[in-house]
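In: Sequence and predicted structure are below.
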Amino acid sequence: MTAYQHHLIDGIWTAAQSAEITRIHDSASGTELGQVAHGTREEIHLAVRAAKNAFASWSTLPVSTRADYVRGIANQLEEQVEQLAQGVAAEVGMPLKLSRRIQVQMPILAWRATADLAVECLADVALGHSTLNHVPVGIVGAITPWNYPLHQITAKVAAALVAGCTVVLKPSELAPCTARALGEAAVAAGLPKGVLNIVMGDATTGQALVDHPDVALLSFTGSTAVGRRIAASAGQALKRVSLELGGKSACLATADAPAESVVRQVVGSCFLNSGQSCNSLTRLLVPIELYDTYRALLADAVTRLTLGDPLDSATRMGPLVSAAHRDRVRAMIVEGESQGLDLIAGGSQAQLPANGYFIAPTIFGRVPPRSTLAQQEVFGPVLSVITYETEQQAIDIANGTAYGLAAAVWAGTTDHALTLARQLRAGQVDVNGAPYNPAAPFGGFGDSGLGREGGKYGIEEFVEIRAIQMPVSSARETA
């Protein structure tokens, strides 16, 4: 059992002041894995003060030097790939093979990619007789979730560091192993003291970070409800925010779409990480006349999603992160069953492994577009199949939630799919099974949040633009 009882403050692992803890459990067995100490308001203050003291020197380093430190952190993390993959598999429930690639190796690549982009992205820009500088926004408060712990930390911290900001990170108390490893990697890479501070803890710890007057920007990934509260608090203090929130992403399949390919993508997306992904395709929109075809294909596809221990190589879908989260997802499934929806697979009575926080991959058919299952984020392995009669009706249904994080379109031709994709209000839209592009901006419309992460757009979230006007004669001489 691991005790996470230290915070990284000003380059030193400091013993926690509070006796308050969160117990974390193995998602497949329910056995206790460790305990996470809750950071206090005073510890948040100490971390912010360290970040403030480090900002002047860090922000004035050459961008290339900051990028080299970020590469050094990636190198240190790479030495821990297997240990981290097993830790995330146990904490979150993603099967080990996927955890190794998605939860660990991809974030390490993102650390390096962010470093490689930094110099070009942050270079001065000439605009007539003006020079545009990218100025670090200041101290960043980063609050990250448990579902993709290292990935979400990377999207915020790597970009903020190359931009010249200093950071106080409050990672999820349910998945702490990657945050601890990151702190150790930063120290081993020689990152200057105070540039990255990590305070473990719960929502109270996070609120102390939100409230701190010296934090210039709050970067949060999590629920829309919490994001609203953070935005309201930040608004009072005129702090900048970057919010990556919930989703209810739709996959729109036209009458001439290849049904087998559609089902392959939707099942892979909806049930990845046991449905614990904000951008999961959780609504499948199909022509009403093809409902029976899609029903049969989906029912067959789900039979290959073997539930089990994430460390077992035969497992294709693992458990959920906690008992509380499992119970919340199960309650939404029970509500769908009570409405008499067509249960294509899974459900609350499906056979499950004896221990752990498992939910069977569940598919409901003929789901009304305005129902709870079609409107609210489940954040579990639940797919809603919705029928439509015309493509315009399908577009209206796809855009008919408060969210706008991701979407997908399948049609017989790319041009047809692209025409439909341009009408969807979502931050990312996949056309005919297009692969993930880590350099593309990630973020959403509406209740899915504010701002973007990833690539140069993610770095730009952490800078202010300063325009320096030169005398016209001087500008001409410079040119």
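Out: Received the coordinates, thanks.
In: from here on, contacts and neighbour counts on C-alpha atoms
Out: Will do.
In: any chance you could map the strands in the stretch 351-479 of the chain?
Out: Secondary structure of the stretch 351-479 of the chain (DSSP state E, counting those that start in this stretch): strands at 362-365, 382-388, 403-404, 406-410, 428-431, 445-446, 449-450, 463-469.
In: residue with max distance from the center of the protein?
Out: Ser473 (48.7 Å; C-alpha atoms, centre = their mean).
In: Check the gap between that one and Gly128 for me.
Out: 12 Å (C-alpha to C-alpha, to the nearest Å).
In: Same list (the strands of the stretch 351-479 of the chain) but as JSON lines, adding mean neighbour count.
Out: Listed next are the strands of the stretch 351-479 of the chain as JSON lines, based on neighbours: other C-alpha atoms under 10 Å:
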{"stretch": "strand 362-365", "mean neighbour count": "23"}
{"stretch": "strand 382-388", "mean neighbour count": "26"}
{"stretch": "strand 403-404", "mean neighbour count": "28"}
{"stretch": "strand 406-410", "mean neighbour count": "27"}
{"stretch": "strand 428-431", "mean neighbour count": "22"}
{"stretch": "strand 445-446", "mean neighbour count": "19"}
{"stretch": "strand 449-450", "mean neighbour count": "24"}
{"stretch": "strand 463-469", "mean neighbour count": "15"}
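In: Do a quick rundown of the helices in the stretch 51-200 of the chain.
Out: Remark: helices assigned in the stretch 51-200 of the chain by DSSP state H, counting those that start in this stretch are 63-78, 81-92, 96-98, 106-121, 149-163, 177-188.
In: So for Ala314, which of these sits nearest?
Out: Smallest distance to Ala314 across the helices of the stretch 51-200 of the chain (C-alpha to C-alpha): 10.1 Å, for helix 96-98.
In: Show me what that closest one is packed against.
Out: For helix 96-98, the packing partners by 3 or more C-alpha pairs under 8 Å, 6 or more residues apart in numbering; DSSP states H and E come out as helix 81-92.
In: Got another one to weigh against that:
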Amino acid sequence: MTARRIELKHPGRFYIGGEWVEPAGTGTFDVLDCATEEVAATVARAESADMRRAVQAARAAFDQGPWPRMAPAERAPFLERLAERLEAMNDDFAQIWSIESGVVYKVAQPRIGLFISGAFRQYAAMAATYPFEVEQRSQTGHRGLRVQEPVGVTAVIIPWNGPAGLLAYKVAPALLAGCTVIVKSAPEAPCSAYLFAEICDEIGLPPGVVNILTADRAESEELVRDPGVDKITFTGSTAAGRRIASAAGERIARVTLELGGKSPAVVLDDYDIETAANTLGGFFFGYLTGQVCHSLTRIIVPRAKHDAMVEALSAVAQGIVLGDPFDAATTSGPLALARQRDTVERYVAQGLAEGARLATGGRRPSHLNRGFFFEPTVFGNVSNDMTIAREEIFGPVLGVIAVEDEAEAIRTANDTIFGLNGAVFTNDRDRALRVARQIRSGTVGHNGPRTDFSIGFGGFRQSGIGREGGPEGLAAFLESKTIVLDEPA
């Protein structure tokens, strides 16, 4: 594997108030190529003063600038121009995603456009269809209006596993709504946000509408607590989401939280085990090495089919080709971070200690001495009270859980603090609908993982608050106002 560099125009600056500005301090973050462990880029590290400056710029743009005072139809062309430039630079974003997060390039290249440019096009189109103003007759017979107005200055906090796509599904609806935003990118994967800032600068958004910087946790918490920020939208761990919700609650700031998951795949007795295993294992091991919040990691099967499922999933795992994300032969890349690999190792050890059976994987590959690689791993004999069935591992580890019948399968699926995703495998459509309605999660797919941001994405319980994508994703950045006029309806 050769050394790779990510080329950015202004890695040592922040995009604030429509300008590339010098940071307050001299700190930096090194961005590693997770396949080689070599530095691919170095970016500026924000301090408290930088955060305050970004909030002030966004606040001024919202309170005095033209953006929130434009009609949605006037803002939509900016979103279209963003989509055009994102499409033109699709390959740049795909390469950054592979270097920073480990997703296989041949997977990243076609997929990333569905998220980044697709999000901006979807929300640009909503300018003409979303009910921003609805006339209603009041109880007293007067003319009433129900209007939707921007929530205000929004802190956009994005994670390291899918930064470009998650940025798009937060920023696009926020911009259409008329909000101004401060994007706080993750230190481990900031480069797609920098590239997006270059595009914002190029298309001529009004100053302060989009502000972008990179910071660590302490400065991020300052951003969350800043009274100049009206809303926080965050994707990340449930633990971090709890802290953000607590801080926001102190001042009743609005929040959208897309958090962790421990999602079930319920394979019913009429469905072919090998087909289910190929669908589940192929997607899970091949897409971001399991570093996906909505991964289907608890495989719930009839007891009589437990061993067959473990064997079939193990065969899929053993057929995965670990290696350089840019190698055409590779089907799964590295984990994004050394600490994430360490975390996965600890969970594997805990699974063994609690009595689960390691069927395959469970260690670093011996043939790869560089990069944060970990073998695709399958556990059998997992009970739902084990740590590996309760906590989000965020790595290439699947557990197979045996149950007696459909009713126990549903109870087991719901026996979790999470509720982000799920799936039901059955040849009977009506049965799939019936079981899906009983699973407490934000998405349930039939015969596969079928999350869809264009419709809406988010979780029940501790998997989050609110929804991203679709009309609900736009509503999250709007406040509803009632106006009653002194005239008859």
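Out: Happy to help now that I have it. Quick caveat, the model's predicted, so the values are computed rather than measured.
In: Just say which of the helices of the stretch 51-200 of structure 1 is most tucked in.
Out: helix 149-163 (a mean of 27; mean count of other C-alpha atoms under 10 Å).
In: what's the mean distance for that one versus structure 2?
Out: Superposed on structure 2, helix 149-163 of structure 1 shows a mean distance of 0.6 Å to its aligned residues (mean C-alpha distance after the TM-score superposition for structure 1).
In: Where in structure 2 does that helix align, residue-wise?
Out: Mapped onto structure 2 using TM-score structural alignment, helix 149-163 of structure 1 spans residues 163-177.
In: Need the counterpart of Ala265 of structure 2 in structure 1.
Out: Aligned partner of Ala265 of structure 2 by TM-score structural alignment: Cys251.
In: nope, Asp30 of structure 2 is what I was after
Out: In structure 1, the residue equivalent to Asp30 of structure 2 is Arg23, according to TM-score structural alignment.
In: Give the burial count for that match, as a bare number.
Out: Residues near Arg23 of structure 1, counting by other C-alpha atoms under 10 Å, number 13.
In: Quick check: chain neighbours aside, which residue is closest to it?
Out: What sits nearest to Arg23 of structure 1 in space, not counting adjacent residues and going by C-alpha to C-alpha, 6 or more residues apart in numbering, is Gln35, at 4.5 Å.
In: correct me, but Val70 of structure 1 touches Leu117?
Out: No: counting by C-alpha atoms under 8 Å, Val70 of structure 1 does not reach Leu117; the two are 11.5 Å apart.
In: burial count for Met1 of structure 1?
Out: 10.
In: Provide a list of residues in contact with it.
Out: Applying C-alpha atoms under 8 Å, 6 or more residues apart in numbering to Met1 of structure 1 gives the contacts 32-35.
In: before we move on, the earlier item: what helix or strand does the match of Asp30 of structure 2 sit in?
Out: Here Arg23 of structure 1, judged by DSSP states H and E, is contained in strand 21-25.
In: what's the mean distance for that strand versus structure 2?
Out: Mean deviation for strand 21-25 of structure 1: 1.7 Å (mean C-alpha distance after the TM-score superposition for structure 1).
In: The counterpart of Arg363 of structure 2 in structure 1 and Gln392 of structure 1: what is the separation?
Out: Aligning on TM-score structural alignment places Arg363 of structure 2 opposite Ser348 in structure 1. Applying C-alpha to C-alpha, the value for Ser348 of structure 1 to Gln392 of structure 1 is 34 Å.
In: of those two, who's got more company?
Out: Between Ser348 of structure 1 and Gln392, counting by other C-alpha under 10 Å, Ser348 is the more crowded of the two (18 against 12).
In: ok so the more buried one is a strand residue?
Out: No: going by DSSP: H, G, I helix; E, B strand; the rest coil, the assignment for Ser348 of structure 1 is coil, not a strand.
In: Spatially nearest residue to the corresponding residue of structure 2 for Val88 of structure 1 (excluding sequence neighbours)?
Out: Aligning on TM-score structural alignment places Val88 of structure 1 opposite Trp97 in structure 2. Distances taken as C-alpha to C-alpha, 6+ apart place Val103 nearest to Trp97 of structure 2, at 6.5 Å, with adjacent residues excluded.
In: Verify the stated contact: that neighbour with Gln95.
Out: No: with contact defined as C-alpha under 8 Å, Val103 of structure 2 does not reach Gln95; the gap is 9.2 Å.
In: Return every residue with contacts to both of these two.
Out: Counting by C-alpha under 8 Å, 6+ apart, nothing touches both Val103 of structure 2 and Gln95.
In: Distance check, Leu335 of structure 2 against Val134 of structure 2.
Out: Between Leu335 of structure 2 and Val134 of structure 2 the computed distance is 48 Å (C-alpha to C-alpha).
In: With neighbour numbers in mind, choose between those two.
Out: Each of Leu335 of structure 2 and Val134 has its neighbours counted (other C-alpha under 10 Å); Leu335 has more, 28 against 11.
In: Where in structure 2 does the helix or strand following the strand holding Arg23 of structure 1 fall?
Out: Moving toward the C-terminus from strand 21-25 of structure 1, the next helix or strand (DSSP H and E) is strand 32-37. Using TM-score structural alignment, strand 32-37 of structure 1 lines up with residues 39-44 of structure 2.
In: same deal with stretch 362-372 of structure 1?
Out: With TM-score structural alignment as the criterion, stretch 362-372 of structure 1 aligns to 377-387.
In: From the contact counts, what lies against the strand holding Arg23 of structure 1?
Out: Judged by 3+ C-alpha pairs under 8 Å, 6+ apart, strand 21-25 of structure 1 is in contact with strand 32-37.
In: The strand it packs on vs structure 2, mean deviation?
Out: With the two structures superposed, strand 32-37 of structure 1 lies on average 1.8 Å from its match in structure 2, counting by mean C-alpha distance after the TM-score superposition for structure 1.
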